[in-house]
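J.: Below is the structure, and that's it, no one-letter string:
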C-alpha cells in the first residue's frame, strides 16, 4: 500500500525500513555520519515545504537505500502508513 509522506510524495509501505524522529535520532554522531554519507551519495530527498522545519526522516530500500526528510511527525507518518495498510 502507499501513503503520503509529504510534499505530494507517495511511498510504498513495503519499501520503508524505518521512520525516525529527527530531534532524537539527529543528536547521534552515528546518525550525522549516516546522513553525511547519504548526502555525498545523493541519497537524501527533502520533502519539506519551503520554510517548514523537518520533523522526521524515513529510510527506504527501493530502488536503493534513500533517506526522505519530512515535515510530518513520525506519529503522523505512522498513522498514514497504518491507514494505508487497512485499505
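T.: Noted; the coordinates are in hand. Keep in mind the model is a prediction, meaning the values are calculated, not measured. Numbering: from 1, shown residues only.

J.: From here on, just use CA atoms for contacts and neighbour counts.
T.: Will do.

J.: Tell me which residue is most central in this protein.
T.: residue 58 (2.2 Å; CA atoms, centre = their mean).

J.: what about residue 70, how many neighbours?
T.: 27 (other CA atoms under 10 Å).

J.: one more structure, for comparison:
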C-alpha cells in the first residue's frame, strides 16, 4: 500500500515511521536536532512549493509535506485497518 504525501510524492506505507505537525520543530529541541542531522546527511526533501504543514519520517528520508498531519494520519490509518 502507498500513502500520498502531496505533490507527486508517494511512499510505501511500510516505510512510514512517524507523522508530525510541523510545530514540533519549534517546540522540541530533540526533533530540531534530528531534522538538522537528516539535512546534513541529505535525507530531507521538501514536497512541492506550498507551505509545509507536516513532517513525515520514513526509514530513509524526512519529508516536509504541504498536507496536514491529521490528513496524513487518516490516510495511514485507513491503510492499516483495511
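T.: Nice, I can see it. Quick caveat: nothing in here was measured; it's all calculated off a predicted structure.

J.: what does the residue nearest to the centre of the first structure align to in the second structure?
T.: Matched to the second structure by TM-score structural alignment, residue 58 of the first structure sits across from residue 56.

J.: mind checking which helix or strand the residue nearest to the centre of the first structure is in?
T.: Assigned by DSSP states H and E, residue 58 of the first structure belongs to strand 56-60.

J.: residues in contact with the closest residue to residue 59 of the first structure other than its chain neighbours?
T.: In space, and not counting its chain neighbours, residue 59 of the first structure is closest to residue 67: 4.7 Å by CA to CA, 6 or more residues apart in numbering. Counting by CA atoms under 8 Å, 6 or more residues apart in numbering, residue 67 of the first structure touches 38, 43, 44, 45, 57, 58, 59, 60.

J.: Now for the fifth one, how many residues are close by?
T.: The local packing count at residue 57 of the first structure equals 27, with neighbours defined by other CA under 10 Å.
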